[in-house]
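> coords below, sequence missing:
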């Protein structure tokens, strides 16, 4: 399992890099004022950071309990990313509607577009992060 410090580094780096990439991209794609998109991206980043931490602890504990390991297979990585992004969609749709003054359809389009971006980004980021900072395997309590 990852340490608390490692999980914090993971979440903070993920959100920082994501905001740097997505703010200008979303402003351009949605013809939105850059300061509004930037503020929205930072607010969503704070929500995502908290969700990222809670979700990853839960996912790793569940994987360890069900599979006896925390290292994810390709399929588990896909499920991990999809469930994370759908959770984010539930948390972020109302604030996008309010802050951007969008109707449901326009906010959903923006949110789903961000979800698709972050779905790919989540997979690539976690793959790279795990390569740079491998997950230590839990020590077995069984004697050999």
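That came through fine. All values derive from a computational prediction rather than experimental measurement.

> from here on, contacts and neighbour counts on C-alpha atoms
OK.

> next, count neighbours for residue 115.
Counted with other Cα atoms under 10 Å, the neighbours of residue 115 add up to 21.

> that one is in what secondary structure piece?
Element membership for residue 115 (DSSP states H and E) is helix 104-132.

> okay, buried residues for that helix please.
Neighbour counts using 16 or more other Cα atoms under 10 Å place 107-108, 110-112, 114-115, 118-119, 121-123, 125-127 of helix 104-132 among the buried residues.

> quick one, longest helix in the chain?
Identified as the longest helix of the chain according to DSSP state H is helix 34-67.

> take the one below as the second:
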């Protein structure tokens, strides 16, 4: 696969991830407010898994089409990246929650 072709896919998926992230977090925070969820580890795990499923629903067809492969092959290709970014997203959001909580405690 030509590097330019693969690089263009990476840029497309990055734009999709950013858009999905904004929309997903907006919806998630609406549910969080509506149902008074606390940002526990379990909620963060659900948040991370939910985002990954949402993003994969968008990314897999694009990847399959762009690379001219089946959705199954695109899934296998995306699986390793998804596991890495799921772990990254979970850790990032968890640290964000801790930092936001501490900042809120200082301002009160």
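Good, I have the coordinates. Note that the structure is predicted; figures quoted are calculated from it, not measured.

> kindly provide the TM-score of these chains.
Overlay of the two chains. TM-score (TM-score structural alignment, normalised by the length of the second structure): 0.80; 103 aligned residues with a Cα RMSD of 2.1 Å.

> mean shift between the helix or strand that the longest helix of the first structure is followed by and the second structure?
Downstream of helix 34-67 of the first structure, the first helix or strand assigned by DSSP H and E is helix 74-100. With mean Cα distance after the TM-score superposition for the first structure, helix 74-100 of the first structure departs from the second structure by a mean of 0.6 Å once superposed.

> which residues in the second structure does helix 74-100 of the first structure align to?
Aligned by TM-score structural alignment, helix 74-100 of the first structure falls on residues 41-67 of the second structure.

> same deal with stretch 16-25 of the first structure?
Counting by TM-score structural alignment, stretch 16-25 of the first structure has no counterpart in the second structure.

> name the surrounding residues that touch that stretch.
34, 37, 38, 41, 42, 45, 114, 118, 121 (Cα atoms under 8 Å, 6 or more residues apart in numbering).

> try 10 Å this time
Applying Cα atoms under 10 Å, 6 or more residues apart in numbering, the contact partners of stretch 16-25 of the first structure are 12-13, 15, 28, 31-45, 49, 114, 117-118, 121-122, 125.

> what of stretch 48-59 of the first structure?
Here stretch 48-59 of the first structure makes contact (Cα under 10 Å, 6+ apart) with 1-2, 4, 7-8, 10-16, 41-43, 45-46, 61-65, 70, 76, 80, 83-85, 87-88, 91-92.

> which among the residues you listed end up buried?
Buried members of these, scored by 16+ other Cα under 10 Å, are 1-2, 7-8, 10-12, 14-15, 41-42, 45, 61, 63, 70, 80, 84-85, 88, 92.

> the residue lying closest to residue 85 of the first structure once chain neighbours are set aside: what's it in contact with?
Closest residue to residue 85 of the first structure apart from its sequence neighbours, by Cα to Cα, 6 or more residues apart in numbering: residue 115 at 5.9 Å. Going by Cα under 10 Å, 6+ apart, residue 115 of the first structure touches 81, 82, 84, 85, 86, 88, 89, 108, 109, 121, 122.

> what does residue 115 of the first structure correspond to in the second structure?
Aligned partner of residue 115 of the first structure by TM-score structural alignment: residue 82.

> gap between its match and residue 14 of the second structure?
13 Å (Cα to Cα, to the nearest Å).

> do residue 46 of the second structure as well
Using Cα to Cα, one obtains 22 Å as the distance from residue 46 of the second structure to residue 14 of the second structure.
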